[in-house]
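K.L.:
Make a model of this:
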Amino acid sequence: MDGNGRWAQQRGLPRHEGHRAGARAVREVVHGALEMGLRHLTLYTFSTENWSRDREEVDAILGLLRDEVADNPFRDLDVHMRWHGRAGRLPTDLADLLQLRERTTRGRTGLTLTMCIDYGGRDEITRTAAALARRARAGQLDPDRITDEDFARHLPHPDMPDVDLLWRTGNEQRTSNFLPWHSAYAELHFTPGLWPDTDRRDLWQAVTAYTGRQRRLGAESPNPLPL
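P.N.:
Predicted coordinates:
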């Protein structure tokens, strides 16, 4: 969800106002995902690298996240909220709120909304490798027989499905450490618009573009996409 800071600067506003506008865009896109019947929407909300930003901006982002999660804008919707990222570095009250929302929405079967907060793809893979090493050291796993399936089972969220469509706004054309394991065969979609200007129509256009792709997944002939 790229472009919050640039959106604010173009309007002569402080950067935190761009993040506030970006939060409104999140609500809009979640409603669009529900209308379309999407089962999973994963948002790169705050990366492990974002801690290096100006302290005032980091505090503003974390404060906005706290307010949004406390406000619970999806309380009346069939949305299961999840948090994916490192535990221990976020403010305790924010981490507690995220865990509360995950527990109280666990029974919902519509859209699974995963917010990647203090998340980094390399960090996720490193932690998974460490978990495999501990199993091997304990004699519970033969290191010479480790498979892709073994690795996937030791990911922090082993039930997270592979990414079908990876969409980035703001005219940036890189994946920036986002779900590298899950995105190995993702279709990439980059758009010039800044995230705060995004609405459900942009989501529709992104998914429509995806349905026109031929996904070979390493095979000789393309796999037809579901209607």
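K.L.:
contacts and neighbour counts: CA atoms only from here.
P.N.:
Noted.
K.L.:
Let me see the ranges of the strands in the chain.
P.N.:
40-47, 79-84, 111-119, 165-168, 187-190 (DSSP state E).
K.L.:
Adding distance to Gln214 and mean neighbour count, write the ones you listed out as TSV.
P.N.:
Listed next are the strands of the chain as TSV, based on distance: least, C-alpha to C-alpha, whole Å; neighbours: other C-alpha atoms under 10 Å:
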stretch	distance to Gln214	mean neighbour count
strand 40-47	21	18
strand 79-84	30	22
strand 111-119	25	21
strand 165-168	12	20
strand 187-190	9	16
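K.L.:
Can you add distance to Trp7 and give those back as JSON lines?
P.N.:
Shown next, in JSON lines, are the strands of the chain (distance: least, C-alpha to C-alpha, whole Å):
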{"stretch": "strand 40-47", "distance to Trp7": "16"}
{"stretch": "strand 79-84", "distance to Trp7": "26"}
{"stretch": "strand 111-119", "distance to Trp7": "21"}
{"stretch": "strand 165-168", "distance to Trp7": "15"}
{"stretch": "strand 187-190", "distance to Trp7": "17"}
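K.L.:
May I see the buried residues of the lengthiest helix in the chain?
P.N.:
When every helix of the chain is counted residue by residue (DSSP state H), the longest turns out to be helix 15-36. In terms of neighbour count (16 or more other C-alpha atoms under 10 Å), helix 15-36 has its buried residues at 15-34.
K.L.:
Taking strand 40-47 as reference, get the angle to that helix.
P.N.:
170 degrees (axes from the mean of the first three to the mean of the last three C-alpha atoms, to 10 degrees).
K.L.:
Output the contacting helices and strands for helix 15-36.
P.N.:
Taking 3 or more C-alpha pairs under 8 Å, 6 or more residues apart in numbering; DSSP states H and E as contact, the helices and strands that helix 15-36 lies on are helix 4-10, helix 55-71, helix 200-211.
K.L.:
To compare against the first, here's the next sequence to fold:
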Amino acid sequence: MSDSLEIPKHIAIIMDGNGRWAQQRHMPRKLGHYRGAARVRSLIEYCTRVGVECVTLFAFSTENWQRPAEEVDALMALFIEYLDKELPAMLENRVRFKAIGALDRFSPEVRDRIRRAEQQSASNDGLFLNVAVNYGGRWDILHAVQSWQAAHPNAALSELSQDVLSEYLSTAGQPELDLLIRTGGESRISNFLIWQAAYAELYFTDILWPDFDEAALQAAFDWFSARDRRFGKVKASI
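P.N.:
Okay, the predicted model is just below:
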């Protein structure tokens, strides 16, 4: 990797293609999810090495509850297993963990694992890892507005600005989203970080998530580095 390449401070990943990866190999879909979860650690370690400050992973959307009950149950069990297994590595590598989304729908067991991971990693000063579970971008915006209103019950709506609302989003206090990656061949963001992605670069790849390795991630970084990010401005004429 060249030192001249620009590395995004905050990346988000829609980890798509686990089920198809398994089906292509005549395996149950849940095995694809397990293979995909195993992919996360090495990519988080790579992000830490190259200087990424924040990673947000789309693990379970508000729409995913519509999947077959067996698959949802497998995803919940996988999430618990992931937190139990990965928490020691997070602490060792100074990773700060946060779950973003409407967590009240999860079982007490899942919520307990989330609280423990958040509390034990809260003082870490390394990479910030957000895992989006029961998350939707529209929910995030609505929840932010409701939270602001609860904090300012007597304020007029005209007092609410974009900067203020950003302070009530799930990613408040974190770097602006620079790069959103979606694996698996789809070219949409599926209600993920729709406020935060306003000026993010969108990178879509056909690679299924379990096969998205460090080389594939670096290819996304190389593409990002070559982008001309003007944020609505134009270059001055010579």
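K.L.:
Need the TM-score from the superposition.
P.N.:
With the length set by TM-score structural alignment, normalised by the length of the first structure, the two chains reach a TM-score of 0.92; 220 aligned residues with a C-alpha RMSD of 1.5 Å.
K.L.:
State the number of residues packed around the counterpart of Arg230 of the second structure in the first structure.
P.N.:
Aligned counterpart of Arg230 of the second structure in the first structure: Arg216 (TM-score structural alignment). By other C-alpha atoms under 10 Å, 12 other residues sit near Arg216 of the first structure.
K.L.:
isn't Arg216 of the first structure right up against Pro222?
P.N.:
Yes - Arg216 of the first structure is within contact range of Pro222, at 4.3 Å (criterion: C-alpha atoms under 8 Å).
K.L.:
Overlap in contacts, those two.
P.N.:
Here Arg216 of the first structure and Pro222 share no contacting residue, scored by C-alpha atoms under 8 Å, 6 or more residues apart in numbering.
K.L.:
re the thing from before, Leu64 of the first structure is nearest to which of the strands of the first structure?
P.N.:
Leu64 of the first structure lies closest to strand 40-47 among the strands of the first structure, at 11.2 Å (C-alpha to C-alpha).
K.L.:
I'd like to know how far the counterpart of Ala172 of the second structure in the first structure sits from Asp148 of the first structure.
P.N.:
Using TM-score structural alignment, the partner of Ala172 of the second structure in the first structure is Pro158. Distance, Pro158 of the first structure to Asp148 of the first structure, by C-alpha to C-alpha, to the nearest Å: 12 Å.
K.L.:
Same check on Thr128 of the first structure?
P.N.:
Thr128 of the first structure is 12 Å from Asp148 of the first structure, by C-alpha to C-alpha.
K.L.:
more crowded one of those two?
P.N.:
Thr128 (18 against 7).
K.L.:
surely the more buried one meets Phe151?
P.N.:
Yes - under the criterion of C-alpha under 8 Å, Thr128 of the first structure makes contact with Phe151 at 7.0 Å.
K.L.:
before we move on, back to that, of the helices and strands packed on helix 15-36 of the first structure, flag the one that's most buried.
P.N.:
Neighbour counts (mean count of other C-alpha atoms under 10 Å) averaged over each of these peak at helix 4-10, with a mean of 18.
K.L.:
what helices or strands is that one leaning on?
P.N.:
If you count contacts as 3+ C-alpha pairs under 8 Å, 6+ apart, helix 4-10 of the first structure packs onto helix 15-36.
K.L.:
so where is the helix it packs on in the second structure?
P.N.:
Residue span in the second structure matched to helix 15-36 of the first structure, by TM-score structural alignment: 29-50.
K.L.:
what's the mean deviation for that stretch versus the first structure?
P.N.:
Mean deviation of stretch 29-50 of the second structure relative to the first structure after superposition (mean C-alpha distance after the TM-score superposition for the first structure): 0.8 Å.
K.L.:
now what about that stretch, what contacts it?
P.N.:
Stretch 29-50 of the second structure is contacted from outside by 7, 15, 18-23, 53, 55, 71, 74-75, 78, 82, 86, 126-127, 209-210, 212-214, 217, using C-alpha under 8 Å, 6+ apart.
K.L.:
Please name the residues that touch the counterpart of Asp71 of the first structure in the second structure.
P.N.:
Under the alignment (TM-score structural alignment), Asp71 of the first structure pairs with Lys85 of the second structure. For Lys85 of the second structure, the contact set (C-alpha under 8 Å, 6+ apart) is empty.
K.L.:
what lines up against Arg111 of the second structure once you look at the first structure?
P.N.:
Using TM-score structural alignment, Arg111 of the second structure sits opposite Ala95 in the first structure.
K.L.:
Please disregard the earlier target; I meant Ser190 of the second structure.
P.N.:
By TM-score structural alignment, Ser190 of the second structure lines up with Ser176.
K.L.:
What about its match, how many residues nearby?
P.N.:
When neighbours are counted by other C-alpha under 10 Å, Ser176 of the first structure registers 13.
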